[in-house]
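Participant: Sharing a sequence plus its predicted fold:
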Amino acid sequence: MKLFKFTLLAIGLGGSLVHSQGYSSECTDMSLIDSWLIGTCPTDDGTGEITSSVYLPNKIENSEGTLKWKIDGSYWSSCDDCELVDSGSTLQCYCDGTYASEDGTTTLNLETYIANYDGHLLSNLTGAITSIPTNSSYAVPTNFDVELELSSENNTCSVLGAYLTLNDPTDCYYLNLGVEYTWACGTSVDNEGWEIVGFAAEDCSGDAVATYTPSNVNTCLTFSTGVQAFSITPLWNAD
């Protein structure tokens, strides 16, 4: 899966929470969509259930043809035909090897570091879970792609210069074109649950210049200062 697709037309430039690992025995509707592990899990009091998701490329790598746990591992860039097996507890992919190892099918037990915490699928790869997020009012998207239509000229989006297709949560995304440029206005399309914040600095420092959410989809935003980079954050139940 390619996380960022860019089309350029013309630019004028406290305490830990303990939970047994074993979500597959209690969660339902397990699926893998665009590298998101999705499932509906019961809350601890048994009175409800929550649908949530975990973004696996942030937690798994392809190490010489073998899936392994690693922060920001980005296994998707060298693996294909990924699917869930064993009732959703195991990730199976066909991954590229190296000169020392052949390409082949590899599996990883997801329940080693992912569990149901009061209805939320969460990873404890970086340490014990100490708090449970609030249940979001946004549903897990059926389509994770969101498109930004941008212009480098202040023209109320009447003439567009570029299209960015995004589906990867990231603290800061800057498209390095090799030349200096800024975006002057833009609109979002097919946004089912992302918050996309534009910044004047390419490292996303400073104040936010513009914010896209599902509430202003298909609305042209004119930026008070030129935008260079974006943070991309899921608003639904996501880890």
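Facilitator: Yep, that arrived. The structure presented is a predicted model; accordingly, all values stated were derived computationally and were not measured.
Participant: Please make it C-alpha for all contacts and neighbour counts, starting now.
Facilitator: OK.
Participant: Counting neighbours, what do you get for residue 81?
Facilitator: Residues within reach of residue 81, counting by other Cα atoms under 10 Å, total 10.
Participant: again, but for residue 174
Facilitator: Residue 174, neighbours per other Cα under 10 Å, totals 15.
Participant: Distance of it relative to residue 198?
Facilitator: 10 Å (Cα to Cα, to the nearest Å).
Participant: Then residue 38?
Facilitator: Applying Cα to Cα, the value for residue 38 to residue 198 is 28 Å.
Participant: Also residue 229?
Facilitator: According to Cα to Cα, residue 229 and residue 198 sit 6 Å apart.
Participant: now residue 95
Facilitator: Going from residue 95 to residue 198 by Cα to Cα gives 35 Å.
Participant: so who does residue 212 touch?
Facilitator: Residue 212 makes contacts with 188, 194, 195, 196, 197, as judged by Cα atoms under 8 Å, 6 or more residues apart in numbering.
Participant: switch the cut-off to 7 Å
Facilitator: For residue 212, the contact set (Cα atoms under 7 Å, 6 or more residues apart in numbering) comprises 188, 195, 196, 197.
Participant: Summarise which helices and strands whichever strand or helix holds the third one is packed against.
Facilitator: Under DSSP states H and E, the secondary-structure element containing residue 196 is strand 194-199. Packed against strand 194-199 by the contact rule (3 or more Cα pairs under 7 Å, 6 or more residues apart in numbering; DSSP states H and E) you find strand 208-212, strand 229-234.
Participant: picking up where we left off before, any residues in contact with both of residue 174 and residue 198?
Facilitator: Common contact partners of residue 174 and residue 198 (Cα under 7 Å, 6+ apart): 229, 230.
Participant: thinking again about what came up before, so which of the helices and strands packed on strand 194-199 is the most packed in?
Facilitator: A comparison of those by mean neighbour count, using mean count of other Cα atoms under 10 Å, puts strand 229-234 on top with a mean of 22.
Participant: Also compute the angle for it relative to strand 208-212, please.
Facilitator: Per axes from the mean of the first three to the mean of the last three Cα atoms, to 10 degrees, the angle that strand 229-234 makes with strand 208-212 is 40 degrees.
Participant: before we move on, the earlier item: of the contacts of residue 212, which is the nearest to residue 151?
Facilitator: Taking Cα to Cα as the measure, residue 151 lies nearest residue 188 of the contacts of residue 212, at 12.1 Å.
Participant: what about versus this one:
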Amino acid sequence: MIDEARRRAYLGAMQVVSWLPRVALPFAAPSRPELLETPEPATPLRTDPEPGGVPEMPSRPRPVERAKIEVPRPVARVEAPAVREAIVEPAAPKAASLPPPRFALQLLRAGRCALLVELPTGEPFQSRDPGYLLLRDLLRAAGLADSPRTLGEPVRWPLFRGGNLDQGPQAALEYVQTFVAARLEEEGDCACLWLVGLPALRFAAAVEADACLRELQVEGLPPLWALPGLETLMEEPARKAELWRAMRRVRMRWMSANE
């Protein structure tokens, strides 16, 4: 055991101001009375009523109002009915309507041959027209009658002015072929049909200018022979030589028929 003076020195170094031993220490100074006093319990609240008064009730703490949190009610989900995607086939593109072609054709008969000839002016041939004179020369070279007769009125296209009637190239082709086939059926015994000029080639045989001087076949019509237009032959005399050479080969078709 250490003496009191040293004990207080230790306690002072540890900054202990007051302390109470659990047992009596030898050589210790007597304890201070105030450290041994037991603290009194807190005074209870008075519940006895005072004379002529209402007993005081201990005040209760006011409940703290909590902020109301609105919870959204669950909304029944309405499922949209399943929609089947309709398979729509793309519509076929409409063929672009082409403007009606413009031409005039005259059907002639010379011996065993028929001739579908372009009318450059749209009017029937006159006896002194240069084109008609050239046509007569061609017929003489072919061994045919040089004064052909007309078969019906000229075919002038378009047939009608205005309106919604389709008068495009295909309609013109069908009309010309039907017209020529009907007239030649009435005539009978046609060995060859000359197609003279680009409109005759296009709308009787559905060919272009590169088919000139060639023989063609179209169902419902006699054998065809394609020729340049009369104006083309007059403007390009060199093409006449080609025509003469081709005629020697083709003329056997109608010459043999005459025999």
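Facilitator: Yes, it's here. Given the structure is predicted, the values throughout are model-derived calculations rather than measurements.
Participant: TM between them?
Facilitator: After superposition, the two chains reach a TM-score of 0.18 (TM-score structural alignment, normalised by the length of the first structure), with 81 aligned residues with a Cα RMSD of 6.6 Å.
Participant: Let me have the helices and strands packed on strand 194-199 of the first structure in CSV, adding distance to residue 84 of the first structure as columns.
Facilitator: Below are these laid out as CSV (distance: least, Cα to Cα, whole Å):
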stretch, distance to residue 84 of the first structure
strand 208-212, 32
strand 229-234, 22
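Participant: now for these, which one comes closest to residue 69 of the first structure?
Facilitator: strand 229-234 (22.1 Å).
Participant: Surely residue 183 of the first structure is in contact with residue 224?
Facilitator: No - the pair residue 183 of the first structure / residue 224 is not scored as a contact, 10.5 Å apart, by Cα atoms under 7 Å.
Participant: Among those two, which residue is more densely surrounded?
Facilitator: residue 183 (24 against 11).
Participant: and the gap between the more buried one and residue 4 of the first structure?
Facilitator: To residue 4 of the first structure, residue 183 of the first structure is 17 Å away according to Cα to Cα.
Participant: Ok, residue 187 of the first structure next?
Facilitator: Distance from residue 187 of the first structure to residue 4 of the first structure, by Cα to Cα: 17 Å.
Participant: which of these two has more neighbours?
Facilitator: residue 187 (21 against 14).
Participant: Residue 116 of the first structure versus the more buried one, what's the distance?
Facilitator: Distance of residue 187 of the first structure to residue 116 of the first structure, given as Cα to Cα: 36 Å.
Participant: Check residue 62 of the first structure too.
Facilitator: Look at residue 62 of the first structure and residue 116 of the first structure: by Cα to Cα, they are 25 Å apart.
Participant: for residue 226 of the first structure, same thing?
Facilitator: 42 Å.
Participant: Could you do residue 189 of the first structure as well?
Facilitator: 32 Å.
Participant: can you check residue 172 of the first structure too?
Facilitator: Distance from residue 172 of the first structure to residue 116 of the first structure, by Cα to Cα: 29 Å.
Participant: Residue 234 of the second structure: which element?
Facilitator: Going by DSSP H and E, residue 234 of the second structure is in helix 230-235.
Participant: Let me fix that, I meant to ask about residue 31 of the first structure.
Facilitator: Per DSSP H and E: strand 28-33 holds residue 31 of the first structure.
Participant: List the first helix or strand encountered after that strand toward the C-terminus.
Facilitator: Moving toward the C-terminus from strand 28-33 of the first structure, the next helix or strand (DSSP H and E) is strand 36-42.
Participant: which helices and strands sit right next to that following strand?
Facilitator: By 3+ Cα pairs under 7 Å, 6+ apart, strand 36-42 of the first structure packs against strand 28-33, strand 49-55.
Participant: Please name every helix or strand in contact with the helix or strand following the last one.
Facilitator: Counting by DSSP H and E, the element after strand 49-55 of the first structure in chain order, helix or strand, is strand 60-63. When contacts are defined as 3+ Cα pairs under 7 Å, 6+ apart, strand 60-63 of the first structure packs onto strand 66-69.
Participant: in the strand it packs on, what's buried?
Facilitator: Under the neighbour-count criterion of 16 or more other Cα atoms under 10 Å, strand 66-69 of the first structure has 66, 67, 68, 69 buried.
Participant: Let me know the closest of the residues you listed to residue 54 of the first structure.
Facilitator: Distance to residue 54 of the first structure across the buried residues of strand 66-69 of the first structure (Cα to Cα) is lowest for residue 69, with 13.7 Å.
Participant: Excluding sequence neighbours, find me the nearest residue to that closest one.
Facilitator: Spatial nearest neighbour of residue 69 of the first structure, chain neighbours left out: residue 60 (4.5 Å); criterion: Cα to Cα, 6 or more residues apart in numbering.
Participant: With residue 194 of the first structure instead?
Facilitator: Closest to residue 194 of the first structure by Cα to Cα, 6+ apart is residue 234, at 4.6 Å.
Participant: again with residue 42 of the first structure
Facilitator: Closest residue in space to residue 42 of the first structure, ignoring its immediate chain neighbours: residue 49 at 4.1 Å, by Cα to Cα, 6+ apart.
Participant: my guess is the one you found meets residue 41, correct?
Facilitator: Yes - using Cα under 7 Å, residue 49 of the first structure is in contact with residue 41, at 5.2 Å.
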